[in-house]
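K.L.:
Structural data only, the sequence is not supplied:
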């Protein structure tokens, strides 16, 4: 038992699918064979989620300290923050109460990791509008983690099966994203990508670096960012012994990575990396009018602690129905354990 990593999992927005998919994940006994999981959230919300997903046989164990957790299958240990009034909770709706709760769950799990009380953190989705209504002005989880851990140089990695993508920029306008393609930033992200792959057990990572412009600029015909910024960054990385290749035209790079040419892709901006990964990870069944799969994970690299997140939103339209898939959460926990086991 002592060798299994302790994973702190935030409940996400209380009005979202977060509590429901968390129960579904904990209903799988293999989760307890993998790690020692504990939820950071509100016990009353987790209790209410049990009948929604048809797992009334499970028990909620409210705790006030990690040391009180049982880590027993059939019992969900919940570090109870006591932030939600069930009489005011309306599933599927944005509220300051839920935004405040979701923010505090994240802050708590970060502090637990920084204090070495958990070995890794996993985050369910929160609603950015709700968090901002509560007075916390962040564009996402990543920025909260960066600020609370004092991290300046970080990036987002998305992963689904053998497709892994890191980003030079994420939550900025497309116009600003182009301006952020600078040699030093591209080099920093290449280095982070190389380190992340090694932490996942890939001894000699092959890194594909995307171009910014169509055809990677076509030797300056469609833009000069490749010549002025991206190629110098790749050459600098190669001089350090990193196996980086590119700039590869973005319209073919991801298919090559999916085919095994590269272990990880360096994307230049948010949608360049997100769209191809979600095309393969999100599978909609047209006949059933439902998602067959919503898989993939979101990892913040460069932090002093491990943070993995589901790669989907709060899905307010599904909240309270019990139909949401827990696959992405399960993938996230598996990735968190992999990182924890490989981190020195």
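P.N.:
It's in. If you're wondering where the values come from, they're calculated on a predicted model, not measured in any experiment.

K.L.:
rest of the way, CA atoms for contacts and neighbours
P.N.:
OK.

K.L.:
And the helices in the stretch 51-200 of the chain?
P.N.:
96-114, 128-133, 141-149, 174-179, 183-199 (DSSP state H, counting those that start in this stretch).

K.L.:
so what does the longest one touch, helix or strand wise?
P.N.:
Judged by 3 or more Cα pairs under 8 Å, 6 or more residues apart in numbering; DSSP states H and E, the packing partners of helix 96-114 are strand 6-10, strand 36-41, strand 120-123, helix 128-133, helix 141-149.

K.L.:
What ranges does the stretch 201-344 of the chain have for its strands?
P.N.:
207-210, 244-248, 264-267, 282-285, 290-294, 297-301, 307-310 (DSSP state E, counting those that start in this stretch).

K.L.:
for comparison:
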């Protein structure tokens, strides 16, 4: 049977419900997966009407009630009742509903009713207005699954990028580039790649300074922190290269020289991936007890409710989840067979 993927509806005041129903209406996923939307029927029906789509909503009580027909939107509603909100406006109601849908999706994944979740965008300010202390998807999922510091992976085409740090100021991110942090991140990145079905990954580490510091002319982070980290990782048997100039290493990885790159700070890797293809850059959260992929754009309050939003990223996030579920299944099978040998 095809894997079941859970999709929380995202922030109801943003474009999440629109791109969700568009993706499911314009693509036939029935040959590769089954889809369960976790959200509120009346909000999703409004999105269907706004976008003039030929979808019929079927409310379900359990994952076993799924109707796999492409024209059917299977919807499981959270127990928490819906609240009133205004489209395109930050509000506690929108933040609370987005959180409740994500929480139920996570529970379904933990209990293995769904094999992965694919997330549309949520709004950090609305979460904050709803007194939800976590700042975004990754932090919420880490808390709900009791996962310590999950690792973010961006993928677009053949380029895969891990991040040494996420939401730090540039000054703080530079201070975070230490030998110990790099070694830990590289180990976790290699483990993540293996769990996603890439058995012997070749990992590159980007430089921080122009020309990787040019022997200290433009900074010492490469000589003092990155090079010793790479040497230690190589001594431990990991296939790691670096530091490599950030203006070329991402291009090299895109063209197959490396399986993945460790970006040293948020924008370094975000710019590299989004310049390849903004709409098809997908975020994958590694280290959770289940697979999670996500669009990598915001709630776009300025166009929410107008039926204008592109569903390309949502479609790609579902396709990437299906692809990795297949690779992970093969990886587990190989590992189990190896253990029995």
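P.N.:
The structure has been received and is ready for your questions. Everything numeric here is computed off the predicted structure, so don't read it as measured data.

K.L.:
ok, back up a step: tell me the most buried of the helices and strands packed on helix 96-114 of structure 1?
P.N.:
Mean neighbour count, computed with mean count of other Cα atoms under 10 Å, is highest for strand 120-123 among these, reaching a mean of 30.

K.L.:
so it matches what in structure 2?
P.N.:
The aligned range for strand 120-123 of structure 1 in structure 2 is 116-119, by TM-score structural alignment.

K.L.:
residues near the corresponding residue of structure 2 for residue 218 of structure 1, how many?
P.N.:
Structural correspondence for residue 218 of structure 1 with respect to structure 2 (TM-score structural alignment): residue 214. Number of residues near residue 214 of structure 2 (other Cα atoms under 10 Å) recorded here: 13.

K.L.:
Residue 221 of structure 2 versus residue 214 of structure 2, what's the distance?
P.N.:
11 Å (Cα to Cα, to the nearest Å).

K.L.:
got it, and residue 317 of structure 2?
P.N.:
The value you get for residue 317 of structure 2 to residue 221 of structure 2, if Cα to Cα is used, is 35 Å.

K.L.:
between those two, who's got more neighbours?
P.N.:
In this view residue 317 of structure 2 and residue 221 are compared by other Cα under 10 Å, and residue 317 has more residues nearby, 27 against 22.

K.L.:
That one contacts residue 116, correct?
P.N.:
No - using Cα atoms under 8 Å, residue 317 of structure 2 makes no contact with residue 116, being 11.1 Å away.

K.L.:
Was I right to think residue 222 of structure 2 contacts residue 242?
P.N.:
No - using Cα under 8 Å, residue 222 of structure 2 is not in contact with residue 242; the gap is 9.1 Å.

K.L.:
joint contacts of the two?
P.N.:
residue 207 (Cα atoms under 8 Å, 6 or more residues apart in numbering).

K.L.:
Could you check which of those two is surrounded by more residues?
P.N.:
Between residue 222 of structure 2 and residue 242, counted using other Cα under 10 Å, the more crowded position is residue 222 (27 against 20).

K.L.:
Residue 59 of structure 2 touches residue 74, doesn't it?
P.N.:
Yes - counting by Cα under 8 Å, residue 74 is a contact partner of residue 59 of structure 2 at 5.9 Å.

K.L.:
With neighbour numbers in mind, choose between these two.
P.N.:
Each of residue 59 of structure 2 and residue 74 has its neighbours counted (other Cα under 10 Å); residue 74 has more, 24 against 19.

K.L.:
Under the alignment, what does that one map to in structure 1?
P.N.:
That one, residue 74 of structure 2, aligns with residue 77 by TM-score structural alignment.

K.L.:
measure that match to residue 197 of structure 1 for me?
P.N.:
Distance of residue 77 of structure 1 to residue 197 of structure 1, given as Cα to Cα: 32 Å.

K.L.:
Over to residue 74 of structure 1?
P.N.:
Counting by Cα to Cα, the gap from residue 74 of structure 1 to residue 197 of structure 1 is 34 Å.

K.L.:
So for these two, which residue has more residues nearby?
P.N.:
Set residue 74 of structure 1 next to residue 197 and count neighbours by other Cα under 10 Å: residue 197 wins out with 19 against 16.

K.L.:
Nearest residue to the more buried one in space, please, no chain neighbours.
P.N.:
Leaving aside its sequence neighbours, residue 197 of structure 1 sits nearest to residue 205 (Cα to Cα, 6 or more residues apart in numbering; 6.2 Å).

K.L.:
what do we get in structure 2 for that neighbour?
P.N.:
So residue 205 of structure 1 corresponds to residue 201, using TM-score structural alignment.

K.L.:
And residue 278 of structure 1, by the same measure?
P.N.:
Looks like residue 278 of structure 1 aligns to residue 274 there (TM-score structural alignment).

K.L.:
Pretty sure its match sits against residue 268.
P.N.:
No - with contact defined as Cα under 8 Å, residue 274 of structure 2 does not reach residue 268; the gap is 10.5 Å.

K.L.:
How much space separates residue 78 of structure 1 from residue 334 of structure 1?
P.N.:
Distance from residue 78 of structure 1 to residue 334 of structure 1, counting by Cα to Cα: 19 Å.

K.L.:
If you count surrounding residues, which of these two has more?
P.N.:
When residue 78 of structure 1 and residue 334 are compared for neighbours, residue 78 comes out ahead with 29 against 18, by other Cα under 10 Å.

K.L.:
right, and the more buried one touches residue 47 too?
P.N.:
No - assessed by Cα under 8 Å, residue 78 of structure 1 is found out of contact with residue 47, at 10.0 Å.
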